[in-house]
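*Asks:* Take this sequence and fold it.
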Amino acid sequence: MSGCPAAAALAACRQAWEQVLAKAKRAVVFVDAACAESLHWAGGGAGRLLEAGALNVKEFSSFEAGAAEQPKAVFVVSSLLKGRAVDIIRDIVSLSRFQYCVVFTAVSHAVHLLAHGAPGGAEPEGGSQAVFEQFEEKLCQWMGNMNYTAEVRHAPLLLAPISPHLFVTPAFASLFPMTPQDLARINSSRPEKKKFGSLNDLDFSSLPPELQLQIRTLVSGLNSLFECLNVREECFAIGTLSKIIAGDLANYSQAKNRRKTAQNRASVIFIDRTLDLTGAVGHHGDSLAEKIFSVLPRLPGHTNDVMVNMVELTALQTKDETCNIIAPGCLAQPK
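*Replies:* Purely as a prediction, here's the structure:
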């Protein structure tokens, strides 16, 4: 592959956030935990939104709202605009006096179509984004005036760049390879003659709908990254879930179109970590990073960062464990 793929991937992460920053001026920004972690590692965190002109940055929670003098809101979510995410947005908008709402979702419109029952999540002809347009109407209803402005957009915000050559996906922290217990649950709803004998017999269509959507969201995010890299990938998989993910990526219609014109080539390896669970959870102290993650507490709301007690580096000395005047440091903190 020509050029530096790591630099291109990092640029893609930051470019995705540029869409959000462009809408942040004079807005209250509500960010969910996974997107906040992505921005945390992409550089700047909440400070980057404030520098872009945001009035405030708040947690994506039903207990938050905008002030009376704040007519604009930006929502940044890593999930589908369905279920709990919709409830939270409705609660926030209903408790506020917004006249202009912009919603960024890290999940593509094609996956939203799949979630709403469209076969294969196929995009309609003409480039219409029906699900997003319907949600824009709901936003206007919740704001109380159909003449107010609402926008719903997709932004590929799933990747968090830990380092130039290491990227993680906070939104998929709970995605875990299937176990025999999962197979038993899947078989419990199937006729006796159609039960699966082993995990290796499973395919995408046999998975629970929630897991299908999670996999398709991951595949869509990977496809967005490969589009930025102009890559035609060759996939290798080790493990049941990895094979399903690799297969779905291979059959994903948008990925097929991308591969026809991509100029670069890359190999992608998917691995079920349950095949190496002993090594994955071991604390051998072989590296400094391993010692840091095993000793220091997790940064609240994050899956890939830790808290560093900064009080020890100051003249402020206190024995009060509840004293939190000095904010904790973290690995992503600028040098």
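*Asks:* From here on, just use CA atoms for contacts and neighbour counts.
*Replies:* Will do.
*Asks:* Check which helix or strand V268 maps to.
*Replies:* strand 264-271 (DSSP states H and E).
*Asks:* what's the following helix or strand after that strand?
*Replies:* Trace forward from strand 264-271 with DSSP H and E and the next one is helix 277-281.
*Asks:* following that next one, which helix or strand shows up next?
*Replies:* Immediately after helix 277-281, counting by DSSP H and E, sits helix 288-295.
*Asks:* same for that next one, what does it pack against?
*Replies:* Applying 3 or more CA pairs under 8 Å, 6 or more residues apart in numbering; DSSP states H and E, one finds that helix 288-295 contacts no other helix or strand.
*Asks:* how deep is Q134 tucked in, by neighbour count?
*Replies:* When neighbours are defined as other CA atoms under 10 Å, Q134 has 11 of them.
*Asks:* in the strand holding V268, what's buried?
*Replies:* N264, R265, F270, I271 (16 or more other CA atoms under 10 Å).
*Asks:* who's in contact with the second one?
*Replies:* Remark: with contacts taken as CA atoms under 8 Å, 6 or more residues apart in numbering, R265 is in contact with M1, V231, R232, E233, E234.
*Asks:* State the pair within these that is farthest apart.
*Replies:* Pairwise distances across the contacts of R265 (CA to CA) peak at 12.7 Å, for the pair M1 and E234.
*Asks:* joint contacts of those two?
*Replies:* R265, A266.
*Asks:* what's the closest of the buried residues of strand 264-271 to L113?
*Replies:* Out of the buried residues of strand 264-271, the member with the shortest distance to L113 (by CA to CA) is F270, at 25.8 Å.
*Asks:* With adjacent residues omitted, what lies nearest to that closest one?
*Replies:* Distance criterion CA to CA, 6 or more residues apart in numbering; nearest residue to F270, sequence neighbours excluded, is A237 at 4.6 Å.
*Asks:* next one: V152
*Replies:* V103 (4.7 Å).
*Asks:* And for R259?
*Replies:* Nearest one to R259, counting by CA to CA, 6+ apart, is R232 at 4.8 Å.
*Asks:* One more sequence to fold, the one below, so I can look at both together:
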Amino acid sequence: MILTVTPNPSLDRTYEVPSLDRGEVVRATGERVDPGGKGVNVSRAVAAAGRRTVAVLPLGGAPGALVADLLDAQGIEVAPVPVAGATRSNIALAETDGVLTKINAPGPELTAAEQELLLDTVRRQSRDADWIACCGSLPRGLAPSWYADLVARAHAAGVRIALDTSGPALLAALRERPDVVKPNAEELAEAVGRPLTTVGDALKAAEELRGSGARAVLASLGADGQLLVDDDGAWFGTARVDAVRSNVGAGDSSLAGFLVAGGRGPRALASAVAHGAAAVRLPGSLMPAPADLDPAAVTVTADVPVDRALREPTS
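*Replies:* Just a heads-up that it's a prediction; the model follows:
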């Protein structure tokens, strides 16, 4: 079982639009409403892969009730933490050329009692977990050290933990040695404090995160592929994608693919790449099922192309 923790979940509404013209009336050609948040997306992808998952998330108000209903309809077990504030609602505008514009609300502020209930719920639900995936931004009220505390508690209980967050929360958690961290290129650059222009730059940055405590780094480099660095070495994975429809949740789908394949080594990286590539071919934040995957389109190599320029270099 893979347990996911989403401290700041959302109700996500995605509109497909021909183009986004500022100040004009834009008519959508498609619309989806999905439960959102990075950990929620990981649970959705794990469930789509046919594996059991439990989603721990604070929920409040009508949007929170709808998130729970949507997850239940997808066969995902929900361990809700009731909060007084309403769950946030986000909007994404997906243009036909693959450009995505997102408007993310801040979400409710959690009280001290709600924070403790969230940690206690994770503790109770983690007894049967193979992995805990902690994902996304922290809501108002939670200190940057909150994820570090959660990692320490998970390891004390003998459970492996994957962390997908950024900024001070990521840096604070590294000291507790999470089993895997999954930054994207921008988050990786932010963590080391310098831009990344080549795959080699990303590799050096991932090695620095390992030096700071991460046991493994799974870095999403967008269209350039994915990089895995752990105790056994480094691998680089790419996949052929003919057309991008939406990249919402692609990184979350990748993490799910990595974990359902064991969470270690080149086989798990290949699964991560296949899941990420499948996700970008789907509308909105729809998560891929096994039939959507194309393992034959995936290439994984230990010969990391360090001189390859990133098509989307970070600033």
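*Asks:* What would you report as the TM-score here?
*Replies:* Scored against TM-score structural alignment, normalised by the length of the second structure, the superposed chains reach a TM-score of 0.30; 144 aligned residues with a CA RMSD of 5.4 Å.
*Asks:* if we can go back for a sec, any chance of the buried residues of strand 264-271 of the first structure in TSV with distance to V57 of the first structure as columns?
*Replies:* Shown next, in TSV, are the buried residues of strand 264-271 of the first structure (distance: CA to CA, whole Å):
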residue	distance to V57 of the first structure
N264	39
R265	40
F270	36
I271	36
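*Asks:* quick one: E190 of the second structure and G167 touch, right?
*Replies:* Yes: using CA atoms under 8 Å, E190 of the second structure is in contact with G167, at 7.0 Å.
*Asks:* after the helix or strand where the residue nearest to V152 of the first structure lies, next one along is what?
*Replies:* Assigned by DSSP H and E, V103 of the first structure belongs to strand 100-105. Going down the chain from strand 100-105 of the first structure, the next helix or strand is helix 109-115, by DSSP H and E.
*Asks:* got the residue ranges for the helices in the stretch 201-335 of the first structure?
*Replies:* 209-229, 240-251, 253-261, 277-281, 288-295 (DSSP state H, counting those that start in this stretch).
*Asks:* Turn the ones you listed into CSV, including distance to E59 of the first structure.
*Replies:* As requested, the helices of the stretch 201-335 of the first structure are exported to CSV (distance: least, CA to CA, whole Å):
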stretch, distance to E59 of the first structure
helix 209-229, 23
helix 240-251, 31
helix 253-261, 33
helix 277-281, 31
helix 288-295, 25
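*Asks:* any chance of the ones you listed in CSV, plus mean neighbour count and distance to W17 of the first structure?
*Replies:* Converted to CSV, those look like this (neighbours: other CA atoms under 10 Å; distance: least, CA to CA, whole Å):
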stretch, mean neighbour count, distance to W17 of the first structure
helix 209-229, 20, 14
helix 240-251, 20, 24
helix 253-261, 15, 22
helix 277-281, 10, 31
helix 288-295, 12, 27
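*Asks:* To K138 of the first structure, which of those helices lies closest?
*Replies:* Per CA to CA, nearest to K138 of the first structure of those: helix 209-229, 22.7 Å.
*Asks:* helices or strands next to the closest one in the packing?
*Replies:* So helix 209-229 of the first structure, by 3+ CA pairs under 8 Å, 6+ apart, packs with helix 5-23, helix 109-115, helix 240-251, helix 253-261.
*Asks:* That helix relative to helix 5-23, how many degrees between them?
*Replies:* Angle, helix 209-229 of the first structure to helix 5-23, by axes from the mean of the first three to the mean of the last three CA atoms, to 10 degrees: 110 degrees.
*Asks:* tell me the angle helix 209-229 of the first structure makes with helix 240-251.
*Replies:* Going by the same axes, to 10 degrees, helix 209-229 of the first structure makes 50 degrees with helix 240-251.
*Asks:* Can you check what angle separates helix 209-229 of the first structure from strand 264-271?
*Replies:* 150 degrees.
*Asks:* by how many degrees do helix 209-229 of the first structure and helix 253-261 diverge?
*Replies:* Using the same axes, to 10 degrees, helix 209-229 of the first structure lies at 20 degrees relative to helix 253-261.
*Asks:* Can you give me the distance of the closest residue in space to P58 of the second structure that isn't next to it in sequence to A250 of the second structure?
*Replies:* Once flanking residues are discounted, P58 of the second structure sits nearest to V81: 4.3 Å by CA to CA, 6+ apart. From V81 of the second structure across to A250 of the second structure, the span is 26 Å (CA to CA, to the nearest Å).
*Asks:* One more: A234 of the second structure?
*Replies:* A234 of the second structure is 22 Å from A250 of the second structure, where distance means CA to CA.
*Asks:* Pick out whichever of those two has more residues nearby.
*Replies:* A250 (30 against 21).
*Asks:* Tell me which of the helices and strands packed on helix 209-229 of the first structure lies nearest to I186 of the first structure.
*Replies:* helix 240-251 (14.2 Å).
*Asks:* just checking, T217 of the first structure touches V111?
*Replies:* Yes: with contacts counted by CA under 8 Å, T217 of the first structure reaches V111, the gap being 6.3 Å.
*Asks:* any shared contact partners between the two?
*Replies:* Joint contacts of T217 of the first structure and V111 (CA under 8 Å, 6+ apart) do not exist.
*Asks:* returning to that earlier point: out of the helices of the stretch 201-335 of the first structure, nearest to R153 of the first structure?
*Replies:* Nearest to R153 of the first structure, of the helices of the stretch 201-335 of the first structure and by CA to CA, is helix 209-229 at 14.4 Å.
*Asks:* Any idea how many residues pack against A42 of the first structure?
*Replies:* 23.
*Asks:* again with A16 of the first structure
*Replies:* For A16 of the first structure, using other CA under 10 Å, the count is 17.
*Asks:* again with V300 of the second structure
*Replies:* The burial count for V300 of the second structure: 19, using other CA under 10 Å.
*Asks:* All good on my end, thank you.
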